[in-house]
Every structure is written in structure tokens, then in C-alpha cells.
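Undergrad: I'll drop the sequence and a predicted model, then ask my questions.
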Amino acid sequence: MRPTQVRLGGGAPQPKTGHWLGDWGSFGGAKQKGIIDYGLSANRQNPFAGAAHDALFNTFRRTKSQVFYWLPPMIIGYYLMNWATERNHYLNSKAGRAEFAESEE
């Protein structure tokens, strides 16, 4: 079973037949001439051309636009964890146990 012309692309020139089928409702136009396709082999391309440069500046731009959404909670969380760790160390030290010995009984 062969695919129909519509299934092959419909609105574009067909490389096998060379015919332009036209848009929906106007099939069967004149035969197209002078359509040239150019291509470049995959092993001749440089897919990472400028990737490091683009990654650096795109990362900076995106971080700059989002920094106020994640930096303040991160700073608050860091100081809260630091306070909780220091408080835990103090409460489990000799001085902390002596200070709060009466309230635990």
C-alpha cells in the first residue's frame, strides 16, 4: 500500500514527483520548476559551534532574571539551619545541660 500524496506532505513540492499539489481545495496546480534543495552532510557540520559562549551568556541572563526568587529563601534557610545547629550543640553541651537542667525534670 502506497501513501497518498496528502500523506506525503500535501502542501509542499514532492521530491519524487516534482508536482505542487496546492493547498487544500486547489489540488492539481502547474508542475513546479526551478526548486533546488541544498543539504550539508552531518559529518561536515559543527554542532557545538559557539555552544560554550552561548551557554555562558544565556546562563547569566536566565540567572539574573530569577535570582530574587531563589536567593532570599536560600539565605534565610542557611541562617535558620546555622542557628538551629549552633543551638543544638549548645543545648547538648555541658553548659546548656546545666542551664536547662531544672526545666527538664
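TA: Perfect, thanks for sending it. Residues are numbered from 1 along each chain as shown.
Undergrad: CA only for contacts and neighbour counts going forward, please
TA: Will do.
Undergrad: so how far is stretch 38-50 off the chain centroid?
TA: 22 Å (C-alpha atoms, centre = their mean, to the nearest Å).
Undergrad: let's bring in a second model and compare:
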Amino acid sequence: MRPTQALFGGGGPEVGKYGRYIGDWGNFGTPKQKGIVYYGLSANAQRPLAGALHAAFFNTWRRFSAQVLYVAPPFIVAYLAMDWAIQRNHYLNSKPGRAEHGEEA
């Protein structure tokens, strides 16, 4: 089996019968590139929480106002039904409630 072209390119010491060592990661047998400039900001200089409080308040209000009509009516109906059931239960288990429905105390 013949070695690939990538194995033949690159400088450095010879490695076995396949030719030359192709180099480390990022430097496969070619000279390092020059004239390329990378710019970046420090993590401390990026202001990761810039405007977070302002955005959180308005985003929360926007999301709440969009969903309140889907969530609130079922909760209100459930609360009123539960309140009615609790009051009815207390009445039926009281002395006037038992007397009204024919049970003798």
C-alpha cells in the first residue's frame, strides 16, 4: 500500500519507510504562517451582564402578558370550584346541613 501525499509533505526527521514526519497539529509539515493577526477581548472586558436587568424586566413582562390569558382563566375556574366544594362540604357536615338533608344527628 502506498503512503498518502500528506505523509510525504513536511519537514523533520524521517519516519520509517514512508518518508517524513508530517508535523504537529496545526503545523503539518509547512512553515508557520506569518502576517495573520487575531483580535480578541478579555473575558473581563466583555461586560457579560450589560443590559441584563433592563432586558430581564421587559422580556418577563412581554412573556407574562402573552401567556396570562391562557393560564389565568383555568386557574381562576379551578380556584372557584375548589372554594365552592370546600364551603359545600363544611355546610353538609354542619348541624343545619345534616338537618336539611334528612340525617339525624
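TA: All right, it came through fine. A quick note: this is a predicted structure, and the numbers were derived from the prediction, not measured.
Undergrad: in structure 1, what stretch matches the longest helix belonging to structure 2?
TA: Ranked by residue count under DSSP state H, the longest helix found in structure 2 is helix 52-92. Matched against structure 1 by TM-score structural alignment, helix 52-92 of structure 2 falls on residues 51-91.
Undergrad: the matching stretch: how far from the chain's middle?
TA: With C-alpha atoms, centre = their mean, you get 20 Å for stretch 51-91 of structure 1.
Undergrad: average distance between it and structure 2?
TA: Superposed on structure 2, stretch 51-91 of structure 1 shows a mean distance of 1.0 Å to its aligned residues (mean C-alpha distance after the TM-score superposition for structure 1).
Undergrad: give me the number of residues near L92 of structure 2?
TA: Neighbourhood size, L92 of structure 2 [other C-alpha atoms under 10 Å]: 15.
Undergrad: dump the residue contacts of it.
TA: R98 (C-alpha atoms under 8 Å, 6 or more residues apart in numbering).
Undergrad: quick check: the gap between it and D83 of structure 2.
TA: From L92 of structure 2 across to D83 of structure 2, the span is 14 Å (C-alpha to C-alpha, to the nearest Å).
Undergrad: equivalent analysis for W25 of structure 2, please.
TA: 71 Å.
Undergrad: tell me which of these two has more neighbours.
TA: D83 (12 against 7).
Undergrad: contacts only, for P73 of structure 2.
TA: By C-alpha under 8 Å, 6+ apart, P73 of structure 2 has no neighbours at all.
Undergrad: and the helix or strand containing R98 of structure 2, how far from the chain's centre?
TA: Secondary structure assignment for R98 of structure 2, by DSSP states H and E: helix 95-100. Centre-to-centre, helix 95-100 of structure 2 and its host chain are 57 Å apart (C-alpha atoms, centre = their mean).
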